[in-house]
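Chemist: Pasting a predicted model and its sequence here:
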Amino acid sequence: MTNPTPQPQCRALFIAAPASGQGKTTLTAALARLLRNQGRRVRVFKTGPDYLDPQVLGQAAGVPAEQLDLWMAGEDWCRERLQEAARESDFILVEGVMGLFDGEPSSADLAALFGIPMAIVMDVKGMAQTVAPLVTGLVAHRDDLNVIGLIANACSTARHRELIEQALPVHIPLLATVPRDPAIALPERHLGLVQAAEIRDDLEVRFEAGAAVLAESGLLAHLEQLPLVRFPAPAAPPPAPTGNERPLAGQRIGVARDEAFSFTYEPNLDLLRAMGAEVSFFSPLHDAHLPACDALWLPGGYPELHAAGLAANAGMKADIRRHFEADKPILAECGGLMYCLDTLTDQQDLTHDMLGLLPGQGAMRGRRGCQGMQTAVFPEGEVRAHAHHRSRAEGTPEPIGHGRRQRHPAPGEAIYRVRGLTATYLHLFFPNNPEAVARLFLPMAERQTSASTQRTETTPCN
């Protein structure tokens, strides 16, 4: 009789807050850098479908950060990613999203499900003893969370710290205080943090400054007392493959990646490769021509910040139009959709010519936007996804369908199909339904054949 494989285990900490804007990402990145500087192997995860925070957290840790979302990816997928991280790491950090109990499922749901100890980060500017009842209420709201204490962000003086610490109950210790310091704050713009690749050197300075502050705060002494967390394997094995296990074998997929297009989940790329695709990156901003490819993926990003450069790259635009006119597949998500429109009006109210593959005009709309979890309903199958944008598309053709919102009956984001182009504001999580995603990157005739021989329904998420 063989012995069962031991469950991987390591120290882990979930960093949550009562709301957005409390400093979760700044503190998580600084802690990841501090642990890394000590020679620890650290892996970082971000709760929810965020693209920007993982870019920053991955640079701080020196290892790519991943998203964990129970609705979009499912419990088994999240469990498998945490288990793999525990095998190769000394410490796992998970940053929450928005407020601790916001969303369905919430940060609290994720922390409770996997038994990860939690520290609450709170911006304490403008209050002192009031911190105590606020954090006490958060801790008392659910009895399935292991909250180890409070990190007081924007704590101005030693006296400020003393007032907070004296008011806290004994079961909620003050783990650390962090001063309000522009030198460690992370730069932001309209969709969140500035992309890490744009300010890489500046981020390095901020990470080191934040790590130095945390080293002086005494936080590590508390973390050394954390118990090891065991991460068991998923309760059910992955479903047996159906149909062709490598449906994209021989398919060359060009993926846009540069300052304008960078919102890609690494698991999406991993899945394309696992299904046999050859993935090559190209820059619609800087490359004169497309690489040799059978299909294109134009992901989200910030085309509105680079509209003039995209419009001026005539060679690239001509190559993509030829690809489209040959009825080759194109998947365009959010920023990719805007690139496919006739025009895009940027934040300075300047209008630029885009690809002209999908009739319509794109424009930024100030601070108003759309965000939320939705299921993309394609003829090829359903794929879970999310929306997050502050632009609008007008004058577009009749969509072939709409996303289905997670918790609201109103139609979600429009889904367009013109020849081989599929365009939507939704950002897809490919592993949710690999078979449907594979068909999006196949020529239309092969999609129909594939659909008749493979199941089209979404694999249920836990």
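Modeler: Thanks, I have the structure now.

Chemist: rest of the way, CA atoms for contacts and neighbours
Modeler: Noted.

Chemist: following the helix or strand harbouring V437, which helix or strand comes up?
Modeler: Assignment of secondary structure by DSSP states H and E places V437 within helix 434-440. Using DSSP H and E, the helix or strand that follows helix 434-440 in sequence is helix 444-453.

Chemist: rewinding a little: got a list of contacts for the helix holding V437?
Modeler: Residues outside helix 434-440 that contact it (CA atoms under 8 Å, 6 or more residues apart in numbering): 247-248, 271-272, 275, 329-331, 380-383, 422, 430, 446-447, 450-451, 454-456.

Chemist: what does stretch 100-118 give?
Modeler: By CA under 8 Å, 6+ apart, the surrounding residues in contact with stretch 100-118 are 12-19, 47, 70-71, 79, 96-97, 99, 144-149, 226, 229, 231.

Chemist: That stretch: end-to-end distance?
Modeler: In terms of CA to CA, to the nearest Å, the two terminal residues of stretch 100-118 are separated by 10 Å.

Chemist: in that stretch, what counts as buried?
Modeler: Buried residues in stretch 100-118, defined by neighbour count with 16 or more other CA atoms under 10 Å: 100-101, 106-112, 114-118.

Chemist: Please state the offset of that stretch from the chain centre?
Modeler: Remark: stretch 100-118 is offset 17 Å from the chain centroid, using CA atoms, centre = their mean, to the nearest Å.

Chemist: after whichever strand or helix holds Q371, next one along is what?
Modeler: When secondary structure is defined using DSSP H and E, the element that contains Q371 is strand 370-378. Downstream of strand 370-378, the first helix or strand assigned by DSSP H and E is strand 381-389.

Chemist: ok, structure two:
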Amino acid sequence: MDRDAGARAVLVAAMASGQGKTSVTAALARKLLRDGLRVRVFKCGPDFIDPMLLERASGAPVHTLDLWMVGVDECRRRLHDAAREADAILIEGVMGLYDGSPSAADLSREFDVPVLAVIDASAMAQTAGAVARGLRDYGPVQLAGVVANRIASEGHAKMVASSLHDIPLVGWLPRQDQPLPERHLGLVLPDEVDGLDALLDKLADELHFDEKTWEALPLMAQSPPEWPEVKRMLDGKTIAIARDPAFCFLYPANLDLLQKMGARLRYFSPLADEPVPQDADAVFLPGGYPELHCAELTQAGHWQASIRAVHARKVPILAECGGMMVLADGLTDKDGQRWPMAGLLPGEVRMQPRLAGLGAHAMPTEQGQVRGHSFHYSSLQTPAPAQLHTVKTSTGAAGEAVYCIGSLTASYFHAYFPSNPPAIAALLGGVP
């Protein structure tokens, strides 16, 4: 495949969730990478798990693009940075192409990125043409073409191609004997999938891909973006961050910002019973899957004693979602078994089969709102009063409770740190 001076970009979208956007994006990323191209992948909308898999597929960090949470200016800067460094840019959409506000289609139009529509053709043939034209014309959006997923045979692929008329069939994937495994918050974490790289290579091998259609796409603009200066509001501070399979929901942009503000990041693993580093000036407990590791966390005596000692010393602690769950008195898993936790936040967390929170939220602070989101399958019953509530951006109603107990700030809310650096610095003991 030829390499030009510039990057081609597409937004991989579909009519709904479950069509195979992640599989197609991962397959295409790995295929282009093996062809010698420099690939950058982005994820549209709040998500922690798909980016981990796409990072494995592409070999580069995967950042979030969201017109509201990240903001138009930062999205443009990240895309233009990628266009100068890469040959191919893939953006995986969220839900259906037109779902949400802002939607993946809104992002496509804002940055003039053509859409690559993924259509699950497992139970259709010629109707794929109607779906493709509907996706193109409803908005409308610029449609680069279609990738048909779960194709039964070459004959099936030809029927789909003939139905598209003026829309090119850019590629197709056959039905997979081993699909990417999922759980209640999305895909299974990459490190939990045996032979993941072999699975990604298999997807790339089986992706029938029209290189001529790809190479006909226009090159993306490469104008140098101007990043705003970040004040060193955490200069000299050491931020201890929990990082392991139980605490893995970390936006790369959040970590980048902490470092730009002058912080030194120290990672530790509660699952491995590692205590909070003694030189920590603040602690960040991100979300993840603590409910899958209750036994290990209950038995992690050094970790529990260290977080209680840190709290007693009034060191700032910011706990998000799963990070908050492990600080309650107890966590009851999906099987109904209760596990004792660290006990900094009075009350009980209980897993439940249905979503308890989902959507974009803003958290008010003295420095202005912090943008982010909520996504959890558990509920917290606590006698502790909420210091404040986030605001649901869809309705303006009260959202997630934010608890402040001593130096602890805890909530189900996931913050996107670059949306308000001074507020994040204040939460972590810096000077806003």
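Modeler: Happy to help now that I have it. Note that the structure is predicted; figures quoted are calculated from it, not measured.

Chemist: Could you list which of the buried residues of stretch 100-118 of the first structure belong to strands?
Modeler: Of the positions in those, M118 sit in strands, assigned by DSSP state E.

Chemist: List just the nearest of the buried residues of stretch 100-118 of the first structure to E84 of the first structure.
Modeler: When these are compared for distance to E84 of the first structure (CA to CA), F114 comes out closest, at 13.7 Å.

Chemist: What ranges does the stretch 51-200 of the second structure have for its helices?
Modeler: In order along the chain, the stretch 51-200 of the second structure carries the following helices (DSSP state H, counting those that start in this stretch): 72-85, 104-110, 127-138, 154-163, 196-206.

Chemist: Tell me which of these sits most buried.
Modeler: Taking mean count of other CA atoms under 10 Å as the contact definition, the stretch among those with the greatest mean neighbour count is helix 104-110, which reaches a mean of 21.

Chemist: Average offset of that helix relative to the first structure?
Modeler: Taken against the first structure, helix 104-110 of the second structure registers an average deviation of 0.9 Å after superposition, with mean CA distance after the TM-score superposition for the first structure.

Chemist: which part of the first structure lines up with that helix?
Modeler: Residues 107-113 of the first structure are where helix 104-110 of the second structure lands when matched by TM-score structural alignment.

Chemist: any idea what R439 of the first structure aligns with in the second structure?
Modeler: With TM-score structural alignment as the criterion, R439 of the first structure matches A426.

Chemist: measure the counterpart of Q38 of the first structure in the second structure to G155 of the second structure for me?
Modeler: Counting by TM-score structural alignment, Q38 of the first structure corresponds to D35 in the second structure. D35 of the second structure sits 27 Å away from G155 of the second structure, going by CA to CA.

Chemist: G21 of the first structure pairs with which position in the second structure?
Modeler: With TM-score structural alignment as the criterion, G21 of the first structure pairs with G18.

Chemist: quick one: secondary structure of that match?
Modeler: Secondary structure of G18 of the second structure, reduced to three states by DSSP: H, G, I helix; E, B strand; the rest coil: coil.

Chemist: quick one: what helix or strand has the most centrally placed residue in the first structure in it?
Modeler: Nearest to the mean C-alpha position of the first structure, counting by CA atoms, centre = their mean, stands D50 at 2.8 Å. When secondary structure is defined by DSSP H and E, D50 of the first structure falls outside every helix and strand.

Chemist: Mind telling me what it corresponds to in the second structure?
Modeler: Structural correspondence for D50 of the first structure with respect to the second structure (TM-score structural alignment): D47.

Chemist: just the strands in the stretch 151-300 of the first structure please.
Modeler: Taking DSSP state E, counting those that start in this stretch as the test, the strands found in the stretch 151-300 of the first structure are 174-178, 188-189, 192-193, 229-230, 252-256, 261-263, 278-282, 295-298, 300-301.

Chemist: Need those strands in TSV (columns: mean neighbour count and distance to E208 of the first structure).
Modeler: Output for the strands of the stretch 151-300 of the first structure, formatted as TSV (neighbours: other CA atoms under 10 Å; distance: least, CA to CA, whole Å):
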stretch	mean neighbour count	distance to E208 of the first structure
strand 174-178	24	14
strand 188-189	9	19
strand 192-193	14	18
strand 229-230	20	28
strand 252-256	24	32
strand 261-263	24	25
strand 278-282	17	31
strand 295-298	25	34
strand 300-301	26	27
